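Student: Starting from these lines, generate the structure:
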Amino acid sequence: MIFVPEAYSDAWLELPLAYVARVAEVLGAERWWDDPFDPRDATILLGHGRALVWDEESGWRRGTFLSGHKGVRTELAGAVYLGGGVLPEPERVADLLAGGGTERPVYRSYRDIGDGFDQELVRYAGGLVGSR
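Tutor: Next up is the predicted model:
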């Protein structure tokens, strides 16, 4: 059985971190952070003023970094949604960077607690949920 932390606990809020860290690693990005929740989201700086933002409803989008830092939602100019679902495999995100569209997809709602999404995030955490 997969342990999923209680919704809105610190461990639950941190569930996306291992996934985002893996995407950042695949892309060779050194700087990334998690942003506020509802929805849970995170930012990866790509360099040359570009950034990727992930959220648990729409997946990944890229654009020109305007502002943001840990705890403050990132603002992008010219956001392009990459597609590929809310949680594409980290190795696939690099391929998705070349495509996308401006219409925001909604794959799920952050209110969909218990829909299996958190179990997918636990997979990236390697069973280390709630520990550091």
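
Student: from here on, contacts and neighbour counts on C-alpha atoms
Tutor: Will do.

Student: what ranges do the strands span in this structure?
Tutor: Using DSSP state E, the strands of the chain run over 31-34, 41-47, 50-55, 59-69, 72-81.

Student: Could you also give me the structure for this second sequence? I'd like to compare it with the first:
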Amino acid sequence: MNYHDAHRPYIGAVVNALTTAGIGVDDWFADPDDPRDACIFLATAATETHYPGEAIVLSWNEEDGWLIGGGQPNEPLNWVADIYTRDVLPTPQQVVTAARAALIAAPSTLYGLAPLFREFEDDTDGFEERLAAYHVHPNV
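Tutor: Down below sits the predicted model:
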């Protein structure tokens, strides 16, 4: 798998873990541009209790890890918050646990920079090898 798509299987594994845990997902994408990133659009049924009227997303990038954000549907996000996974590449189950906590009690909004776990140009930190663990088939 090429460098720019290497995160797609990991994001897919997180989506599968979310849906298996009963947290609905409406859509998702994995963006190949540097730094690589992804966005998971959570289903309204999973978010409406604590975020009524808002579209809620889980956002990931290879430098900052996982964030949650919300705003009006089809509009830019009004707020973004860290979901405290403490790693740029937590296991899918760790993302589910952190997302569930963020869906129950709104995390503090980030007013500055998100935590920086790594620089996307860092090719000696073992990140690519950790991503490769999610490549279950060479054509994924």
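
Student: Would you pull the TM-score for this pair?
Tutor: TM-score for the superposed pair, counting by TM-score structural alignment, normalised by the length of structure 1: 0.76. Supporting figures: 116 aligned residues with a Cα RMSD of 2.3 Å.

Student: coming back round to it: can you redo the strands of structure 1 as a markdown table, where the extra columns are distance to L17 of structure 1 and mean neighbour count?
Tutor: Shown next, in a markdown table, are the strands of structure 1 (distance: least, Cα to Cα, whole Å; neighbours: other Cα atoms under 10 Å):
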| stretch | distance to L17 of structure 1 | mean neighbour count |
| --- | --- | --- |
| strand 31-34 | 7 | 19 |
| strand 41-47 | 8 | 22 |
| strand 50-55 | 11 | 22 |
| strand 59-69 | 14 | 19 |
| strand 72-81 | 16 | 18 |
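
Student: aligned partner of Q93 of structure 2 in structure 1?
Tutor: Counting by TM-score structural alignment, Q93 of structure 2 lines up with E91 in structure 1.

Student: what residue of structure 1 takes the place of P35 of structure 2?
Tutor: Aligned partner of P35 of structure 2 by TM-score structural alignment: P39.

Student: ok, back up a step: can I get the strands of structure 1 in CSV with distance to A11 of structure 1?
Tutor: Formatted as CSV, the strands of structure 1 follow (distance: least, Cα to Cα, whole Å):
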stretch, distance to A11 of structure 1
strand 31-34, 13
strand 41-47, 15
strand 50-55, 17
strand 59-69, 20
strand 72-81, 19
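
Student: A24 of structure 1 versus the residue nearest the centre of structure 1, what's the distance?
Tutor: In structure 1, the residue lying closest to the centroid (Cα atoms, centre = their mean) is W54, at 3.3 Å. Relative to A24 of structure 1, W54 of structure 1 is positioned 11 Å away (Cα to Cα, to the nearest Å).
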